[in-house]
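>>> compute the structure for the input listed below.
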Amino acid sequence: MSNDPEVLVNKEKEEVPKIKIERKEGEPTSAFKGASWAALMAGVTAYLIGLFNASMQLNEKGYYFAVLIFGLYSAVSLQKAVRDKDEGIPVTSIYYGISWVALIVSVSLMAIGLYNAGSIVLSEKGFYAMSFVLSLFAAITVQKNIRDTQRARERD
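The predicted structure follows:
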């Protein structure tokens, strides 16, 4: 091993073989999928940790937990209905309407619950609201990514 400067320069110029992952047309990038899942986990985990540490009664915690689950389900259901309709896949009007109503009701229940929660300080209310909204948005994005990935792979 020599410490000759020319040898060191040549070692730095060596190319490292890059692994190229084939991504199908229309498939989201791995980074976007990972960021979506991370946002969903961060939102839900923060919300649940907040509930666990809250000094609320168990029935209040159950209310906020149920609203989160209802919100996640309704957001994914609405995203699917809207996308199906946009892509020409038949969606009944009743399902489409119920999906909208379910999302509006879940967001309203969260807002009404936080507004009327006298035992929760304002900063904690903001924490629950933001983690709820983050969770809903991330759930929609994760579902979209799953669907786009599946569709891209089915084309081949």
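>>> use CA for all of it now, contacts and neighbours both
Noted.
>>> in space, what's closest to the residue nearest the centre of the chain - neighbours in sequence excluded?
What sits nearest the mean C-alpha location of the chain, by C-alpha atoms, centre = their mean, is A138, with 1.6 Å. In space, and not counting its chain neighbours, A138 is closest to L40: 4.8 Å by C-alpha to C-alpha, 6 or more residues apart in numbering.
>>> could you also give me the structure for this second sequence? I'd like to compare it with the first:
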Amino acid sequence: MHDDFSFEYTVNDNGELTRLFWADEISKKNYLHLEILSHSMLLSRPISLYKMVFVPFTAIDNHCRNITVGAGLLSSESIESYTWLLKVFLDSFGVAAKVVVTNQDPAMKQAIASVFSNTRHRLCMWHIMKKLADKVGVALCNNEDFK
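Predicted coordinates:
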């Protein structure tokens, strides 16, 4: 039995799961040591079968490896849902990361500013470069000067 396992959830009026967060004792211990590195990552991935978004909380250790420290499921990618998830995370771990790296989700950006007010929010370079390549490629293909 784990003494420090965190588990929170909400359901709607129909009893359907709308939000879920969990983190185990080992993840919490890891996070306290990794928090010094001031890196944490929030990335969301849709899970279409359940119509929910999976949000893993990942920290980076001193060997540049990703360590999962918690996870959530959300039925919507709204400011309210992300705010709830970050508040539950903060209640569970007791300390916010110094830096959070995310994709460019505007709802997540507002939730981070609201809940982690002293945390630096940075954008994921992979997402930036992917969007840049997509936009530049389209712009070059549609430009008459380059045909």
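>>> what's the TM-score here?
With the length set by TM-score structural alignment, normalised by the length of the second structure, the two chains reach a TM-score of 0.29; 64 aligned residues with a C-alpha RMSD of 4.0 Å.
>>> follow-up on the earlier one: from what I can see the residue nearest to the centre of the first structure touches K33, true?
No - if you go by C-alpha atoms under 8 Å, A138 of the first structure and K33 don't touch, sitting 10.2 Å apart.
>>> ok, which stretches of the first structure are strands?
Counting by DSSP state E, the first structure has no strands at all.
>>> residue boundaries of the helices in it?
5-13, 30-53, 58-86, 93-116, 122-154 (DSSP state H).
>>> what's the local residue count around H33 of the second structure?
H33 of the second structure has 12 neighbours, counted by other C-alpha atoms under 10 Å.
>>> next one: V44 of the first structure
23.
>>> now do the same contact list for the closest residue to it other than its chain neighbours.
Setting aside the residues directly before and after it, V44 of the first structure is nearest to S135 in space (C-alpha to C-alpha, 6+ apart), at 5.8 Å. Counting by C-alpha atoms under 8 Å, 6 or more residues apart in numbering, S135 of the first structure makes contact with A39, L40, M41, A42, G43, V44, L72.
>>> if I look at S135 of the first structure, how far off is L72 of the first structure?
Distance from S135 of the first structure to L72 of the first structure, counting by C-alpha to C-alpha, to the nearest Å: 7 Å.
>>> buried stuff in stretch 38-58 of the first structure?
Neighbour counts over stretch 38-58 of the first structure (16 or more other C-alpha atoms under 10 Å) mark A39, L40, M41, A42, G43, V44, A46, Y47, L48, G50, L51 as buried.
>>> should've said stretch 110-117 of the second structure
Buried-residue list, stretch 110-117 of the second structure, by 16+ other C-alpha under 10 Å: Q110, A111, I112, V115, F116.
>>> and the second one, that one's in a helix?
This means A111 of the second structure. Yes - according to DSSP: H, G, I helix; E, B strand; the rest coil, A111 of the second structure belongs to a helix.
>>> so the closest residue to it other than its chain neighbours is in which element?
Distances taken as C-alpha to C-alpha, 6+ apart place T83 nearest to A111 of the second structure, at 4.7 Å, with adjacent residues excluded. Here T83 of the second structure sits within helix 79-93, counting by DSSP states H and E.
>>> residue boundaries of the strands in the second structure?
For the second structure, applying DSSP E gives strands covering 6-11, 17-23, 40-42, 45-47, 52-60, 66-74, 99-102, 120-123.
>>> as TSV, the ones you listed with mean neighbour count and distance to F89 of the second structure would be great.
Below are the strands of the second structure laid out as TSV (neighbours: other C-alpha atoms under 10 Å; distance: least, C-alpha to C-alpha, whole Å):
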stretch	mean neighbour count	distance to F89 of the second structure
strand 6-11	15	9
strand 17-23	19	8
strand 40-42	22	12
strand 45-47	13	18
strand 52-60	21	9
strand 66-74	21	8
strand 99-102	20	13
strand 120-123	16	16
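>>> so which of these is nearest H33 of the second structure?
strand 52-60 (10.0 Å; C-alpha to C-alpha).
>>> give me the angle between the closest one and strand 66-74.
Relative orientation of strand 52-60 of the second structure and strand 66-74, computed by axes from the mean of the first three to the mean of the last three C-alpha atoms, to 10 degrees: 160 degrees.
>>> many thanks, have a good one.
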